[in-house]
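Participant: Structure for the following, please:
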Amino acid sequence: MSRKKNTPSAPPMHFNITARILHWLMAAMILAMIFIGLGMMTSLTWRPWLLNLHVPLGIAILLLVIIRFINRLSFSVPKMPASISKFQSKAAGTLHWLLYGMMLALPLTGWAQLSAGGFPVKLFPGVNLPPILPQSPFLFALLHDAHRVMAWLLFFMVVGHLSAALLHAWVYRDGLFSSITWGRKMINKSEEPSARAAE
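Facilitator: As a prediction, this is how the structure comes out:
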């Protein structure tokens, strides 16, 4: 009677369900935050109302990115398609972690900015978060500029990420985009012989 050798399990075809839900939920929230931020800069009339949306949405993103980070470290992820070079794979991985860092840094700098300015960090009517910095006009100005610069950086990173995703979905069709959706993942033609040999 032959025994099966212990072989490492193959990488999954898709990200796990929690990762996929968080990815698309946070994508919608971040896009909303970008438009809310632009509205806050261009309209004094709508600014107070938009700020009341901006703060709780930012804190929600902060909590969700922590959950997403823990989930990312807890589960294996799909392999990159064989058509992607090592350089491209490393660049994509670097951008991936930079996005995590930016999603953490932006809400924290916003929270710190309001704290330094002596403003309440309102989640809901009657529910405020505690300040995380003492009042300081210098820190407020510094954090205000940092928050604005990082918001623009995140905007360009999101545009780049979205452009690359659509390129893989519509042009390359290599299964990279479908790994974060609920659709069937396509097998790259260059991977078919090895996939068949493994059956």
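
Participant: only C-alpha atoms for contact and neighbour calcs from this point on.
Facilitator: Will do.

Participant: For the protein, which segments count as helices?
Facilitator: 17-42, 47-74, 86-117, 137-167, 192-198 (DSSP state H).

Participant: Please give the structure of this sequence too, so both can be compared:
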Amino acid sequence: MKARFHIAIRLLHWLMALAIFTMLFVGAGMVSSVANRDWLYDLHKPLGIAILVLALLRLAVRLSTRTPPLPGDMPLFMQLVAKFSHLLLYGLMLAMPLVGWLMLSAGGYPVTLGGGIELPALVAKSNSLYALLRPLHSLLAYSLLLLVLGHMAAALFHGLIRRDAVLSSIGFGKSRPMD
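Facilitator: All right, here's what the predicted structure looks like:
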């Protein structure tokens, strides 16, 4: 049986992959560079909100469409890891930008999207909340990076070692049979 994710899921998957990789590099640049910090912050905020919007859209499409089945010969442990890691990915794609927005709100910093658009603060200014959310945002970023690397490793495992249809189910090339 040939099975693929819905075209909207595939488009959102790859668009978000690009946005998340960009965001991880921008975030790393922000904490390691003094000279480029301002323009990186100016990019980081709207990109974070874009990721949040895309994640919400992706979740809505994901909940309203069928997903291809995992290969019948895939061990139960691998199936559970796949399902749990996808839940974590969705959770982090939503949590990261929300925690960032909350953190900036608590710090009294505006979330600007460019063109004079400024999002409302989610909470009142609070130095103690800011001090709590700042390291949480970093922890979530490192967690997302590790999870994305694990996701990529699993995709390569399916594509190069198992040679099943899992990797092709999220791509745009020729579809492969699932079993």
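
Participant: What TM-score do the two superposed chains give?
Facilitator: Once superposed, chain against chain, the TM-score is 0.96 (TM-score structural alignment, normalised by the length of structure 2); 179 aligned residues with a C-alpha RMSD of 1.2 Å.

Participant: can you tell which of the helices of structure 1 is closest to Arg184 of structure 1?
Facilitator: Nearest of these to Arg184 of structure 1, taken as C-alpha to C-alpha: helix 17-42 at 13.9 Å.

Participant: according to the alignment, that closest one goes to what range in structure 2?
Facilitator: Here helix 17-42 of structure 1 aligns to structure 2 at residues 7-32, judged by TM-score structural alignment.

Participant: Please apply the same query to stretch 135-151 of structure 1.
Facilitator: Counting by TM-score structural alignment, stretch 135-151 of structure 1 corresponds to residues 125-141.

Participant: List the buried residues for the matching stretch?
Facilitator: Buried residues in stretch 125-141 of structure 2, counted by 16 or more other C-alpha atoms under 10 Å: Lys125, Leu129, Tyr130, Leu133, Arg134, Leu136, His137, Ser138, Leu140, Ala141.

Participant: Stretch 3-10 of structure 2 now?
Facilitator: Ala3, Arg4, Phe5, His6, Ile9, Arg10.

Participant: what range in structure 1 matches stretch 65-78 of structure 2?
Facilitator: Under TM-score structural alignment, the match for stretch 65-78 of structure 2 is residues 75-88.

Participant: Oh, that last question was meant for stretch 150-166 of structure 2, not what I typed.
Facilitator: Going by TM-score structural alignment: stretch 150-166 of structure 2 matches residues 160-176.

Participant: Do me a favour and get the end-to-end distance for the matching stretch?
Facilitator: 15 Å (C-alpha to C-alpha, to the nearest Å).

Participant: gap between that stretch and the chain center?
Facilitator: In terms of C-alpha atoms, centre = their mean, to the nearest Å, the centre of stretch 160-176 of structure 1 is found 17 Å from the chain centre.

Participant: what residues does that stretch touch?
Facilitator: Residues outside stretch 160-176 of structure 1 that contact it (C-alpha atoms under 8 Å, 6 or more residues apart in numbering): Met80, Pro81, Ser83, Phe177, Ser178, Lys185, Met186, Ile187, Asn188.

Participant: I'd assumed Met23 was in contact with Leu145 of structure 2.
Facilitator: No - look at Leu145 of structure 2 against Met23 with C-alpha atoms under 8 Å: they stay out of range, at 10.4 Å.

Participant: neighbour-wise, which of the two wins?
Facilitator: Taking neighbours as other C-alpha atoms under 10 Å, Leu145 of structure 2 and Met23 compare with Met23 leading, 20 against 15.

Participant: Dump the contacts of stretch 160-176 of structure 1 into a markdown table; add neighbour count and distance to Ile70 of structure 1 as well.
Facilitator: Listed next are those as a markdown table, based on neighbours: other C-alpha atoms under 10 Å; distance: C-alpha to C-alpha, whole Å:
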| residue | neighbour count | distance to Ile70 of structure 1 |
| --- | --- | --- |
| Met80 | 16 | 21 |
| Pro81 | 15 | 25 |
| Ser83 | 13 | 29 |
| Phe177 | 20 | 22 |
| Ser178 | 19 | 22 |
| Lys185 | 17 | 25 |
| Met186 | 14 | 28 |
| Ile187 | 16 | 29 |
| Asn188 | 16 | 30 |
